[in-house]
Structures are given as C-alpha cells and as structure tokens.
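# coordinates for the following, if possible.
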Amino acid sequence: MTLSLKPHYSAVVIGGGQAGLSASHYLKKHGIDHVVFEKKTVAHKWKDERWDAFCLVTPNWQCQLPDHPYDGDDPHGFMIKDEIIAYVDRFIKKVDAPVLEGTTVSLLEKVDGVFKVESSAGTVTADCVVLATSLYSGPSIPRAAERLPDDILQIHTVDYRNPRQLPAGSVVVVGSGQSGCQIAEDLHLAGRKVHMVTGNAPRCARFYRGRDVVDWLADVGQYDITVEHDGMTKKKHDTNHYLTGRDGGRDIDLRKFALEGMSLYGRMDGISGGKMLFAPNLKANLDNADRVYNGINGLIDRYITEKGIDAPPASVYTPLWEPPIEPSELDLAAEGVTSVIWATGFDPDWSYVGLPIFDGTGYPVQRRGVTGIGGVYVLGLPWLWTWGSGRLLAVGKDAEHVVDHLAGYLEGSQPILRQAVGR
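Purely as a prediction, here's the structure:
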C-alpha cells in the first residue's frame, strides 16, 4: 500500500506484526483514522526469522487472528512454515492495513497535549498510540560470544535455516527454550554432533491420555487464566515450554537425545582459552523440566477425575538417562566444534519511547494493554493478559479490548486534543 503521510492521526500503531495488524483491523471497524509504522516488512518475523523445518508448536485451531480463524482441514495438526506464512498473508490481505513499511520510529513523546511521533518517513502527531513492537526486537547474544575463536561460525536462531548452511563439524546450541530445542533436534536428526547447553526452560508432553495436551489445557481453562491470578504476575518473564509439532507432534526429551549421542551441559558460565565453561546444574535443569512436565500431566489427571472422563490411564515420566557427571567445560577445538547457535532469546527495544510507562524490569506497566498514560496502549506482549496474549490465539482478543478502550478515550478526550493542535 502506498501512503502519503498526514500531519495528524487519531491513532498511530507502531509495529506491523500480528499485534499491530490486529489493532489496525479493529481501528478500521471503529472507523478510526490511523497509520501503522513498520520498521521492516509486515509480519517479517514469520517470513524471515524462521528455519526451514519450523512448524507450529500449538495445534492449528489456536490460530485465531481477528475474524480470521484457522481455515484449513487439519485443526489438530501443526502448520509448517509455508502454511503459516500463507495463513498470515491471507490475514494481511484481509486487513489491508494502512502500513508504512521500512519506517523506523525514533521518538515518541507527548507535546502540548498530543503525541508526537518522529519516524524515518516524517513526523506526525496523534491523539493515541499503540505500541505493538513486542519484546523480541533484536537477538540477544551474551558478551562472552566475543571470546569465541574467530574460526567458529556464530549465528542466532533468527539466522538459522538448516544443517546444510553450517560448516562440517560439531555444533553447540546455547539455550534450551522452544527454538533451541527444536533446532538441536533438527541438527540431531540430520546426523550432526550436537552439544546442547541447557537452561531453566520447562517442558511439556505433546500427547497425554489420548489427546494433545493443549486440548486438555484448553478444557481445564488454563488459557483463560489472567496475569492477575495469584502467582501469575511473574509469568511474563518465563521461558516457554519446549515440545514440537514436527511430523505430527511429539515430546522433546533431552535425556533421550543424550542416549542417542547428544552431549548436554548446564548453564553457560563463560568462555575462556577456547573452552566453554558451565555451571554444575545440568541435572537440576533436566529435573526441573521433568517436574513441570509431570505437573501439567497431574493437572490433567485431576481434571479427568473430577469430570469423570473416560480416558487412557495416567502415567508419570521417569528419567531415561541421568548425567554421570556435571560437565564443567567443553574444549571446542578438541571436540571439533565449528558452529555455535545462540538460542538466547531477544532484547526489547523501547528506546524510542519517551514516556514514563515502564517498571524496573523494562516491562510496560499496563492492565490488558492500557497504560497509566491516557491514550497510550501496548499489544502483543507475553502474558499481557493471558497465556495466549503474545500468540495467534489471543492477540486479537487483546487488540479488540485495547481498541474499544481507545475509541472510548477518543470520544471523551478528542475535542480537547483537537483544540491543542489547532484543528
């Protein structure tokens, strides 16, 4: 879409991913004039930052973008990369959002009662702003990476595509979240020697007692629990459970991989003299992942009992393998390591926001996307309101709530703001 920038909008949306597009969808429904600024291209993370064998971790039925539910014939399957992109592309076409791609926002501030948005396409003012830039702006790579030998290839998960792009030799994957575990599996299945550096990520069964665990959890009501429930406020900083939808879906069990030749380590503590150093917490990391795995299954067991559901019998996972030692180091040259993949997450970039809306951790202070500054909203963050807030499942519901609030704000405040900008 080719746009000519206006000097003022009722709303400016910053970010053209699924959250920003969902906001645009509801803004159009309300008849609210707006523009969407996107630093790269619309939905670029789905298209440009996923590996070749990528597929959904949650079943297809959880794809619930606004007025665009999953429209295929396999609701309990897991779309592969090209299918996901096609689904998102259909949503992009349906929304037809007023997007300016390749537009970087450098400053958002409030001046004379309106919001001033400076961007590479020009400066505009707005009555309201929606920050939909997520917490995943740029790859997070530890400074220790600078101490790796120069002959070792280093890439982040956003740049990994397939095992063939890596030089021959062993590969270290640092980080055992969803991406790290799935990429380690991808390399393992291709016959590559993998050294897996674990963290505190939990894991989850794919299927249990005859059904996908996600289906059970939906019935239990886990996806309806809000961040305001007791003990849930810290969830927004948690690492996602690891499992996969590959080949119809299955568990990811690092202990099984260890039996098949994958080497496992505790948390990386540093790099020195051509060696990667580790904390002695491999066993603790594996045990904690399994504790969560069994805890989720136990929750399902209790639900089945309470409801009197006829289901296959319960079971408890018991470890297939235990680490014989806690490895303290990995000699990279001696083990033939030629590549390191950093599965160490992302850093948010709120540097453009000149408004006091953040807590001490850099997370916006808000309640379901509504901040303490009138007319300022956030969308697409993990646990913004529920488990699905940062995902295809519930980002649309949050966007609807935010835009409904925004519309009400405009009805009450717009006359004053119009006067402030001389309109």
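# contacts, neighbours, all on C-alpha from now
Will do.
# how about the strands of the stretch 51-200 of the chain, start to end?
Taking DSSP state E, counting those that start in this stretch as the criterion, the stretch 51-200 of the chain contains strands spanning 64-65, 68-69, 99-100, 105-111, 114-119, 122-131, 138-139, 153-156, 170-174, 194-197.
# against which helices or strands is the fifth one packed?
It stands for strand 114-119. strand 105-111, strand 122-131 (3 or more CA pairs under 8 Å, 6 or more residues apart in numbering; DSSP states H and E).
# between those, which one is nearest to Gly375?
Nearest to Gly375, of all the helices and strands packed on strand 114-119, is strand 122-131, at 4.4 Å by CA to CA.
# what would the helices and strands packed on strand 114-119 look like in JSON lines with distance to Leu286?
Shown next, in JSON lines, are the helices and strands packed on strand 114-119 (distance: least, CA to CA, whole Å):
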{"stretch": "strand 105-111", "distance to Leu286": "42"}
{"stretch": "strand 122-131", "distance to Leu286": "37"}
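# any idea which of these is most buried?
Counting by mean count of other CA atoms under 10 Å, strand 122-131 has the highest mean neighbour count of the helices and strands packed on strand 114-119, with a mean of 22.
# rewinding a little: got the strands of the stretch 51-200 of the chain as JSON lines, with distance to Val395 columns?
JSON lines is the format used below for these (distance: least, CA to CA, whole Å):
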{"stretch": "strand 64-65", "distance to Val395": "7"}
{"stretch": "strand 68-69", "distance to Val395": "12"}
{"stretch": "strand 99-100", "distance to Val395": "19"}
{"stretch": "strand 105-111", "distance to Val395": "22"}
{"stretch": "strand 114-119", "distance to Val395": "24"}
{"stretch": "strand 122-131", "distance to Val395": "13"}
{"stretch": "strand 138-139", "distance to Val395": "21"}
{"stretch": "strand 153-156", "distance to Val395": "26"}
{"stretch": "strand 170-174", "distance to Val395": "29"}
{"stretch": "strand 194-197", "distance to Val395": "32"}
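# could you also give me the structure for this second sequence? I'd like to compare it with the first:
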Amino acid sequence: MGTHAHTPTHIPVAVIGGGQAGLAVSWYLGEADVDHVVIESQTAMHAWASKRWDNFTLVTPNWHCRLPGHAYDGPEPDGFMTRDEVVSWLSDWLTTFTPPLREHTTVSRIRHTDTAGFELTLTTDDGDEILTADQVVIATGGYPLPVIPPYASALDPAVAQIHSEEYFSPEQLADGAVLVVGSGQSGAQIAEDLHLAGREVHLAIGNAPRVARTYRGRDCMTWLADMGLYDTPTQEYPGGKAAQEKTNHYVTGRDGGRDVDLRQFALEGMRLYGLLTGGKDSTLEFAPTLTESLDHADSVYNSICADIDRHIATIGIDAPEPTRYEPVWTPDEEPARLDLAAAGITSIIWAIGYHPDYRWIEASAFDGAGRPMQTRGITQVEGLSFIGLPWMHTWGSGRFLGIDRDARHLADKIIESTSPRRPHLLSTHLLASGQ
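Alright, predicted model coming up:
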C-alpha cells in the first residue's frame, strides 16, 4: 500500500488515520464513489505490529472481528487471535480493496473556516503543504497520549521507566524485579506475561473490574453479545455515563483464554499493592485500597455471572449449573510504602492509560476535558466527525465488533451530504450485497 504521489489541494472528504476505523469509513466511501483521501502519519494499521507486546492476544473472541466485506472465517471463531494473526487478518482485508491512502504524512493542524470548510496542514519529509476539505473524519484513536504521572521524573534514574505501549517482552527489561502500575487490560496482562516468564513482579492495582473468561459453558462475551449489551445505545446503557467511564474489565485470551485472577498470582508470589499515590527517589507510596479493589473486581465478576444466570433462566437455556467466585487469597496487610532499591526493582511499566489530545484541531467540538462532543460520531461543527471512539454509539464502538456498523452509519451521513440526490445509495448497495 503505497503513498500517493500527489493529493489535490482540495478534496471533498479527508479521513485522518489509517487504522481499521478510518479504513472502514474509506471502504464505504469508495463503494459509493465518494472522492476522498485517507491520511496516515506512518503506515496503514501500523499500531497492531508496533504497539502490542509479543504475546498479545485479543480479549474478545475471534467471531467479534468484523470489518466491511471481511469477517473472521478461520477455524477458531471462539478463540483469540495473537498479535501476529491480527496483523495477518488485517493485511488480508487490505488486499480486498484499494483505499486512496497517503502514508508517512502527518496532519499537524486542522482549522475550521467559515468559507473553505476545513484547512489541513500536512507535514511530510519534504515540508508542509495545505489541503482543504469539505468534510473531515478523525480516526486517530480515542486517547493517543500515554499517561505518565508527574512524579515519575523524581524517581531514582537507575530504575528504567516505560509506558505499556513500549513493552514487548520480558527480555527487553534489565534483570531484576519489575513494578507494573495499573490493573486494566494492559497492566493485568503484562503482569501475567512477566509472571509466566519467571520474573518477580510487583503490581499496583487500581479500580479495574474483572470478568470471567467462560461461564456456564460459553465465553462471557458471547453471552453478553446475546444479551444485547454490545448493541445497546450509550444513552440507554445501564449505569449511564458512570459505567462508560470505568476501566475495561481485565481478562485474557492467552493460551485459548482464561480468567486473570490477581489473588492467584499473589499466591504464586506476585506482590500486590493498592493505588500508587506518589514517589520520590527510591520510595513509592500507596493508598490502603488493595483489599477494596480486589473485592470490587470480584463483585463485578460475580455480578456479570448473575446477569448471565438471569438471561439463561429467562430464555430457558440448558446450561451447566451456576457458580460464584470465592477468593483464594486475601491480603494480610495494606503496604503503604515500597523501597525500589531494597526490593531489587529495576524497571517500572506504567499501564495507567491515555489522555485525549486534539489540540491540533481548531474547532468548537470539544468539552472541557478535551473530548469530542458527538452523537454517533457526528459533531455540531458541520462536516467534522469522529470514528473509532470508545462508547461512540455502543459498548461495541471502538472494538472490532462495532467498527463496521459505526463506519457504515457515518459514511451514509457523509454520502447524503455530498450527494443529496442519492441519499440512499449506500443503503441500497448494502441491501443488494446482503449486508
């Protein structure tokens, strides 16, 4: 997939970001013959190969993987693709169409104007150029700026520090113990990766919930899909905005999929701590939240199982008997401090998430926290839209399961506005093709 030699100075639609979300929109625009360009700062789908660790696997079943014209059809629909298998699956998708893709080009600024729609500053190795567009789709991911706490710079420089997106394998780290900070999906799985490799692991956990991998004979995420939770619009989702702000449940697809049980890791020698609140030199401080955090994660685990129980009873499904998780370990104490040098810790991995960063977009489309104000990707700024955001429309948004639907909806809106006399062209095409 090469870089286009030339992009016109004006184009009807510019899609910023060449990941699966941006390219899904491009797929539908291409089917409707809408002139557009996809602008990617590196190469298409690069993050899958460059920002996942070596033993990464999906945490959602393979059957969730659906992109326009390309659903998973391999031998393990209930399995979990590895990083390299995902890269291969996405590469196969790119052979099925030819997006108007311009790679190695960074959009350093987007300015909304009253007369020309949008003015984009493109930065390449050859310098800057200006492109104008009637519509712009932002597909750069939900939260691209890695979070590193401000006190990190005050810690002992002898201890190496990396963000979770820079972690690939235990072998890249210096000999010695490792502190992982954060127990969301990445933190919990990286801690497991190090633990299975025989490294001494210290884990500072937050308020992330957890979920059973399988329950009553099926994968929990398959049960939840059957229950409609991935299809429920955000405004109707139980728990409202508070539920959407929570960290994703930790679980793993490794070795065919299993629970991630931090209590079991503790039994096997992993050291657990509550919320990391600060540090200086070789000393870290923790809040006394360890017991509460473990109990909360288990309560969510059991609550989800109970929801599945009710679904099974309501539908009358023949399934194995229900169970409840019972703790296999409880903390004897709440560690308040950790001396990195005394514990032999030589590396810290920050797995505490990302911040939004849309400072390069000059348009009145963001709230006080810098997040897009949108409804199903559409903002109140005419012509500006987003794709691939978590909870953009449903819990499935931002995941493979929801990208196709979100991209189809957004593309349909773009097609209607660019071709008002053929508002149902895409829908007609989809009906004809059986999608």
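# TM between them?
Between these two chains, after superposing, the TM-score reads 0.95 (TM-score structural alignment, normalised by the length of structure 1); 414 aligned residues with a CA RMSD of 1.4 Å.
# before we move on, back to that, closest to Pro364 of structure 1 out of the strands of the stretch 51-200 of structure 1?
Across those, closest to Pro364 of structure 1 is strand 122-131 (CA to CA), at 10.0 Å.
# just the angle between that closest one and strand 114-119, please?
Between the axis of strand 122-131 of structure 1 and that of strand 114-119 there is an angle of 110 degrees, by axes from the mean of the first three to the mean of the last three CA atoms, to 10 degrees.
# contacts only, for the spatially closest residue to Thr2 of structure 1 that is not a sequence neighbour.
Spatial nearest neighbour of Thr2 of structure 1, chain neighbours left out: Leu100 (7.7 Å); criterion: CA to CA, 6 or more residues apart in numbering. Applying CA atoms under 8 Å, 6 or more residues apart in numbering, we find Leu100 of structure 1 in contact with 1-3, 35-38.
# pick the one among those closest to Pro69 of structure 1.
Val36 (22.6 Å).
# what does that closest one align to in structure 2?
The alignment partner of Val36 of structure 1 in structure 2, by TM-score structural alignment, is Val38.
# helix/strand/coil for its match?
Secondary structure, DSSP: H, G, I helix; E, B strand; the rest coil: Val38 of structure 2 is strand.
# burial of it, as a residue count?
When neighbours are defined as other CA atoms under 10 Å, Val38 of structure 2 has 24 of them.
# look up how far Glu103 of structure 2 lies from it.
The gap separating Val38 of structure 2 from Glu103 of structure 2 is 8 Å, by CA to CA, to the nearest Å.
# same question, Arg310 of structure 2
Arg310 of structure 2 sits at a distance of 49 Å from Glu103 of structure 2 (criterion: CA to CA).
# quick check on the two: which one has the bigger neighbour count.
Between Arg310 of structure 2 and Glu103, Glu103 has the larger neighbour count (other CA under 10 Å), namely 20 against 12.
# surely that one touches His6?
No - contact status for Glu103 of structure 2 versus His6: not in contact, 11.5 Å apart, counting by CA atoms under 8 Å.
# now check structure 2 for the residue matching the residue nearest to Thr2 of structure 1.
Per TM-score structural alignment, Leu100 of structure 1 is aligned with Arg102.
# Lys307 of structure 1 now?
In structure 2, Lys307 of structure 1 lands on Ile315 (TM-score structural alignment).
# show me what contacts that match?
Applying CA under 8 Å, 6+ apart to Ile315 of structure 2 gives no contacts.
# over to Glu326 of structure 1?
With CA under 8 Å, 6+ apart, Glu326 of structure 1 has these contacts: 265-266, 280-283.
# redo those residues as CSV? Include distance to Glu146 of structure 1 and secondary structure.
Shown next, in CSV, are these (distance: CA to CA, whole Å; DSSP: H, G, I helix; E, B strand; the rest coil):
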residue, distance to Glu146 of structure 1, secondary structure
Tyr265, 20, strand
Gly266, 20, coil
Pro280, 23, coil
Asn281, 24, coil
Leu282, 24, helix
Lys283, 28, helix
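# which of those are retained in structure 2?
Shared contacts between this structure and structure 2 among the contacts of Glu326 of structure 1 (both residues aligned by TM-score structural alignment, their matches' CA atoms under 8 Å) comprise 265-266, 280-283.
# what's the burial count for Gly308 of structure 1?
9.
# ah, wrong one, I meant Glu200 of structure 2
Glu200 of structure 2: 20 surrounding residues under other CA under 10 Å.
# what's the closest non-adjacent residue to the equivalent of it over in structure 1?
When structure 1 is aligned by TM-score structural alignment, Glu200 of structure 2 is paired with Lys193. Taking CA to CA, 6+ apart, and ignoring the residues beside it in sequence, Lys193 of structure 1 has Ser170 as its nearest neighbour in space, at 4.9 Å.
# tell me the counterpart of Cys394 of structure 2 in structure 1.
Quick fix: residue 394 of structure 2 reads Thr, not Cys. Per TM-score structural alignment, Thr394 of structure 2 is aligned with Thr386.
# can you pull the contacts of the residue lying closest to that match once chain neighbours are set aside?
In space, and not counting its chain neighbours, Thr386 of structure 1 is closest to Thr226: 4.6 Å by CA to CA, 6+ apart. Neighbour list for Thr226 of structure 1: 232, 383, 385-387 [criterion: CA under 8 Å, 6+ apart].
# now Thr222 of structure 2: how far from Trp63 of structure 2?
In terms of CA to CA, Thr222 of structure 2 sits 9 Å off from Trp63 of structure 2.
# same check on Gly141 of structure 2?
22 Å.
# buried ones among the contacts of Leu100 of structure 1?
Neighbour-count burial (16 or more other CA atoms under 10 Å) applied to the contacts of Leu100 of structure 1 gives 35-38.
# which among those gets closest to Ala86 of structure 1?
Nearest to Ala86 of structure 1 among the buried ones among the contacts of Leu100 of structure 1, with distances taken as CA to CA, is Glu38, at 19.8 Å.
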